[in-house]
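>>> Sequence plus predicted model, see below.
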Amino acid sequence: MEEEYKRKLTWFANQVVKKDVVLPSLRPPKPDDKFSVLIDSIDHLLTESFRQETLVLPELSAFNNKSIGVFTDYSGEGSGRYNVYSILICGMNMASGFHDRVAKVRTDFHLGDKEIAYKDLNMGQIRRSMPGFLEAADHLPGLLYTVAVEKGIKSVFGREPDTTRKIAGILESIGLGTRPPKTAEKMMRVAHLVAYFIALLGHGGQNVFWMTDHDEIGPSLEQHQLLMELCFGRVLPFYLKPETKFGVMGGAIPFTERSVEMNDRLSLPDLVAGVLGDYLTKRDILKPEDILVKDAVGDILLWLTRDGIALKKICTFLRPGANGEIERGTVTFAPTNPQDAVFIPLFI
């Protein structure tokens, strides 16, 4: 690599790395308040990584960025053992490097405005485009965080058998819609996940835009608006410092008039949610040497072994443990055959 190019990469990488990380970040507003085991676990794992000096988080106010984008996708409705929630939080005004590179990938592989989705990884064009698409994603300043929750955990908000039913009742009683207990639990998990990372990585005065895939938690415009109200109006204040105020806050499901750039960002959590859920399910029932992956899945797993120049990636899990407790951990992937990599010094 030419020294001048490496110097520029080093400068850019250090601009988009958060230098003032404060963890743990959870501080209950009232002494008796408790956080869900989902968010408590995420905060704990991030804190442990921070203490071990292995955590790198994005600085979403770099280059005077005024807006943050949140893109979420989920998997687990099928036969797998995990419900997976994946969130991309990124700088809305810092994405040109990503989109310029993806535009070239789309041209090279004749993708047009085709959505890049986990369910289509067997398609030849999508499969062949995956290395280029993932390399482009590494230039997007942000964090791609994915958590897999084993389906044996019925609720992350309590241990009582009727917890999900109570959650559905509470949501209905405060005017946030009538939903089945299972859907209400999912809605709350997603709202807390989004709120936590906005509070952790956002800055006062920034605008916030959240796009979630078409899903049971917000299938219609009316129900989607209730989801926004739950997250931004009810849950986010629980995690924010009292003095932090955001600008305009809103969201959407994928636009009827296709937005390729928005869908490309949404593709990242879609790909990782699908791959991680499938991989962990296989890991639980097969020997490591018996786990087979498709070409494009292998590309994604290899991509998850390292952070990008701008995009940081973290995968975690929750599963039932002994004595009714819940185990939590970080999923770390390592390449079987290490490839050449460029190491950029970060001055944190």
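Okay, I see it. Nothing here was measured: the structure is a model prediction, and the numbers come from that model. Numbers count the residues shown, from 1 in each chain.
>>> contacts, neighbours, all on C-alpha from now
Will do.
>>> Check which residues of the strand or helix carrying V297 are buried.
Assessed by DSSP states H and E, V297 sits inside helix 295-303. By 16 or more other C-alpha atoms under 10 Å, the buried positions in helix 295-303 come out as 296-303.
>>> Of the residues you listed, just say which sits nearest to G132.
Nearest to G132 out of these is D299 (C-alpha to C-alpha; 10.0 Å).
>>> need the contact list for the closest one.
Residues in contact with D299, defined by C-alpha atoms under 8 Å, 6 or more residues apart in numbering, are 130-131.
>>> I figured M211 hits V70, correct?
Yes - counting by C-alpha atoms under 8 Å, M211 does reach V70; the two are 6.2 Å apart.
>>> who has more neighbours, these two?
V70 (24 against 21; other C-alpha atoms under 10 Å).
>>> what secondary structure does that one sit in?
strand (DSSP: H, G, I helix; E, B strand; the rest coil).
>>> show me the residues around it that make contact.
87-90, 194, 208-211.
>>> Keep only those of those that are in strands.
87-90, 208-211 (DSSP state E).
>>> any idea whether A136 is helix, strand or coil?
Going by three-state DSSP: A136 is helix.
>>> one step back: next helix or strand past the helix holding V297?
Next element after helix 295-303 (DSSP H and E): strand 311-320.
>>> what's that following strand packed up against?
Using 3 or more C-alpha pairs under 8 Å, 6 or more residues apart in numbering; DSSP states H and E, the elements in contact with strand 311-320 are strand 142-150, strand 326-331.
>>> ok, structure two:
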Amino acid sequence: MTQAISGNAIAHELRRRLAAEGHVSVAEFMELSLGAYYADRDPLGARGDFITAPEVSQMFGEMIGLWCVDLWTRMGQPTPFILAELGPGRGTLMADALRAARVAPDFLAAAQLHLVEINTTLIAAQKAALQGFTPQWHRSFDSLPSGPLLLIANEFWDALPIHQFVMTDAGWKERIVVAKEDGALAFGEAEPGPEHALLRPEHAGATLGEIAEISPAGLRLAAALGRRFKRMPGAALIIDYGPMQSGLGDSLQALKEHRYHDPLIEPGAADLTAHVDFAALAAAARETGAAAHGPTTQADFLQRLGIGLRAETLKAKSDATVCAEIDAALERLIGVDGMGSLFKVLALTAPGMPQPAGL
């Protein structure tokens, strides 16, 4: 089902491009829609469109904080170093991570906090959550300063635009977005653009109608991390949802008010995401000089870090109601029917660095 584009700024820009070019790629559609969606709204929580792991339980951020402390220690305790997060939401994950890091005062003293964020509303929330740590904000990864780096990216890559390709009787065609005569948006097909060259060997066996997805933006960022880690010490922890290996399938989806939503309806009013190709990210980072560790499931990663013991510690100080809440949060984070198997964890590091914990 599709409907006419609503009369907002993003719809105006879409109409302009469609009139001039006849169509836009799925990646262009995502970029336009998400640029409007993330400009100034708070999409998180019960009143938003989705909930991320840091909002489920403090234990998630605490485990990541301890992971950073452990790796920083085994890196030789570089001082100072850059502690960065891509898309830090309300600052909840980083606040929990820094609270857990109090076990290592030298880590906190050496850390220089940098956040990559474009959303003005979320920046205000981050300032409130992280007051006392004097974070610096950036609009892109490229403006982070030089130096040893520990970078966290939880549910960041899934919002980077993707190109989709459909196998037809005539070979691969690019999936595009067009406007019908009544103004409604619909998917169509066109000759593939240069991004077609990024398709992976795992896509070669596609049958009629199957879809392959490529995220040039995601690959460029992984490659940039690889180049950085070839020159200086550091690690990036990537947590997101998607398969262990590259494959086929249409993973483009929209969420609005915690319900699945037609991605072509109300562009800019719903969150658009796609599965992350972890194997492709790892390959892009390796090709430019980094080492890759994983991916593994979020369940295995958190359990190896000791989230079960942390839950028991919290429960020992809590009443029955809070204990039940802790158990429910733990199940959501590591359960097969929750985030435990859907979400994966990949670490990219400078070559020769120690094996990161949990991977």
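Looks like it arrived, so ask away. Treat the numbers as computed from the prediction; the structure is a model and nothing was measured.
>>> tm score of chain vs chain?
After superposition, the two chains reach a TM-score (TM-score structural alignment, normalised by the length of structure 1) of 0.27; 162 aligned residues with a C-alpha RMSD of 6.9 Å.
>>> buried sites along the stretch of helix or strand R106 of structure 1 belongs to?
Using DSSP H and E, the element containing R106 of structure 1 is helix 96-108. Within helix 96-108 of structure 1, the residues scored as buried using 16+ other C-alpha under 10 Å are 98-99, 101-103, 105-106.
>>> hang on, the earlier thing: out of the contacts of V70 of structure 1, grab the one that's most surrounded.
That'd be I89 among the contacts of V70 of structure 1, by other C-alpha under 10 Å, with 30 neighbours.
>>> From A252 of structure 1, how far out is that residue?
Going from I89 of structure 1 to A252 of structure 1 by C-alpha to C-alpha, to the nearest Å gives 15 Å.
>>> Now for the ones in strands among the contacts of V70 of structure 1: which two are most distant?
Largest pairwise distance in those, by C-alpha to C-alpha, is 14.0 Å, between I87 and V208.
>>> for the stretch 101-250 of structure 1, what spans make up the helices?
Under the criterion DSSP state H, counting those that start in this stretch, helices of the stretch 101-250 of structure 1 are mapped to 124-137, 163-173, 181-201, 221-228, 236-239.
>>> can you pull out the helices in the stretch 151-300 of structure 2?
216-231, 278-287, 298-305.
>>> Please convert the ones you listed to JSON lines, extending it with distance to L71 of structure 2 and mean neighbour count.
Compiled in JSON lines, these are given as follows (distance: least, C-alpha to C-alpha, whole Å; neighbours: other C-alpha atoms under 10 Å):
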{"stretch": "helix 216-231", "distance to L71 of structure 2": "15", "mean neighbour count": "21"}
{"stretch": "helix 278-287", "distance to L71 of structure 2": "19", "mean neighbour count": "21"}
{"stretch": "helix 298-305", "distance to L71 of structure 2": "12", "mean neighbour count": "20"}
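>>> Dump those to CSV, plus distance to G171 of structure 2.
Formatted as CSV, those follow (distance: least, C-alpha to C-alpha, whole Å):
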stretch, distance to G171 of structure 2
helix 216-231, 21
helix 278-287, 22
helix 298-305, 37
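>>> now for these, which one comes closest to H261 of structure 2?
helix 216-231 (23.7 Å).
>>> what angle separates the closest one from helix 278-287?
If you take axes from the mean of the first three to the mean of the last three C-alpha atoms, to 10 degrees, helix 216-231 of structure 2 sits at 40 degrees to helix 278-287.
>>> packing partners for helix 216-231 of structure 2?
helix 278-287, strand 343-349.
>>> Mind doing that once more with 10 Å?
strand 149-154, strand 234-241, helix 278-287, strand 291-297, strand 343-349 (3 or more C-alpha pairs under 10 Å, 6 or more residues apart in numbering; DSSP states H and E).
>>> Between strand 311-320 and the host helix or strand of Y85 of structure 1, find me the angle.
For Y85 of structure 1, the enclosing helix or strand under DSSP H and E is strand 82-91. For strand 82-91 of structure 1 against strand 311-320, the angle by the same axes, to 10 degrees is 150 degrees.
>>> All set now, cheers.
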